[in-house]
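1. sequence and computational prediction follow.
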Amino acid sequence: MIERMSFDAVKPLAGTQLTSQTQSQTPAGSIKQFGAFLNDAIEGIAAQEVNAQQVNNQFLLGKVNADEMMIASEQALLSLQLTTQVRNKVIEAYQEIMRTQI
């Protein structure tokens, strides 16, 4: 059967309020948390692409409607495009920081 898509790759950060624990956290700990968040997001995107391939294969076998196949494909495509745009903005911000004269 078809796995229903979820938007785990683009989920809001849980507990974004600043608490005394997050304020006293070290920069290395913050980098680990940010890295884990990015890793989870990329794994979610990869899962969406795998799901889109599975739905496409099921469509070819006649087990899935064309609309379900198109929805899964478009969700995977949009997630990949979002990731690419975020990457481009991060690189652009890094380049801007490097151009800043101190």
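-> Great, that's in hand.

2. use CA for all of it now, contacts and neighbours both
-> Noted.

3. any idea how many residues pack against residue 52?
-> Other residues lying near residue 52 total 25 when counted by other CA atoms under 10 Å.

4. so what does the helix or strand that contains it touch, helix or strand wise?
-> Take DSSP states H and E as the rule and residue 52 turns out to sit in helix 27-60. Packing partners of helix 27-60 (3 or more CA pairs under 8 Å, 6 or more residues apart in numbering; DSSP states H and E): helix 66-99.

5. next, the angle from the helix it packs on to helix 27-60.
-> 150 degrees (axes from the mean of the first three to the mean of the last three CA atoms, to 10 degrees).

6. list the buried residues in helix 66-99.
-> 68-69, 72-73, 75-77, 79-80, 83 (16 or more other CA atoms under 10 Å).

7. ok, and here's another one to check against it:
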Amino acid sequence: MKTQLIDTSRIEAMMAQLKSAATRPQGGVNPVATDAGTTSTKKVGFGEALKASLDQVNQTQQKSEQLGQAFMMGDDKVSLSDVMISMQKANINFQATVQVRNKLVSAYHDIMNMQV
């Protein structure tokens, strides 16, 4: 059984992506003006960024499922290649998410085992 499907550089890249998503304003909202007249962006916590990432993975999987069902129902607008590509994207997103989860659990265990 393979225990490491994605190398650590890809996990680190995904973590960097999560951090950049956390600093980006959500929904195209313009930066909020403060009393001093300067602009600042709303800080997004790690939990919110993680939830947004998981929601995106969920949406990818649902889209893949919908395309598969449309193809099985005989929809001429959906090709087999579109269905297969969508399923592979959903699978890759899910596998990357599992690897990030594994890395987070490992980091949690490392922190909990530290001597204070």
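-> Now that the structure is in, tell me what you want to look at. These numbers come from a predicted model, not from an experiment.

8. returning to what we had before: which of the buried residues of helix 66-99 of the first structure lies closest to residue 47 of the first structure?
-> residue 76 (8.8 Å; CA to CA).

9. map that closest one across to the second structure for me.
-> Using TM-score structural alignment, the equivalent of residue 76 of the first structure in the second structure is residue 90.

10. hmm, that match is touching residue 64, no?
-> Yes. Counting by CA atoms under 8 Å, residue 90 of the second structure touches residue 64, with 6.8 Å between them.

11. residue in the first structure matching residue 109 of the second structure?
-> Per TM-score structural alignment, residue 109 of the second structure is aligned with residue 95.

12. how close does its match sit to residue 31 of the first structure?
-> Remark: distance between residue 95 of the first structure and residue 31 of the first structure (CA to CA, to the nearest Å) = 19 Å.

13. after superposition, how close is stretch 76-84 of the first structure to the second structure?
-> Mean deviation of stretch 76-84 of the first structure relative to the second structure after superposition (mean CA distance after the TM-score superposition for the first structure): 0.6 Å.

14. can you list the neighbours in contact with that stretch?
-> Residues from elsewhere that reach stretch 76-84 of the first structure, judged by CA atoms under 8 Å, 6 or more residues apart in numbering: 9-10, 45, 48-49, 52.

15. relative to the whole chain's centre, how far out is it?
-> 8 Å (CA atoms, centre = their mean, to the nearest Å).

16. what count of nearby residues applies to residue 44 of the first structure?
-> Residue 44 of the first structure is flanked by 20 other residues according to other CA under 10 Å.

17. that one -> the second structure?
-> With TM-score structural alignment as the criterion, residue 44 of the first structure pairs with residue 56.
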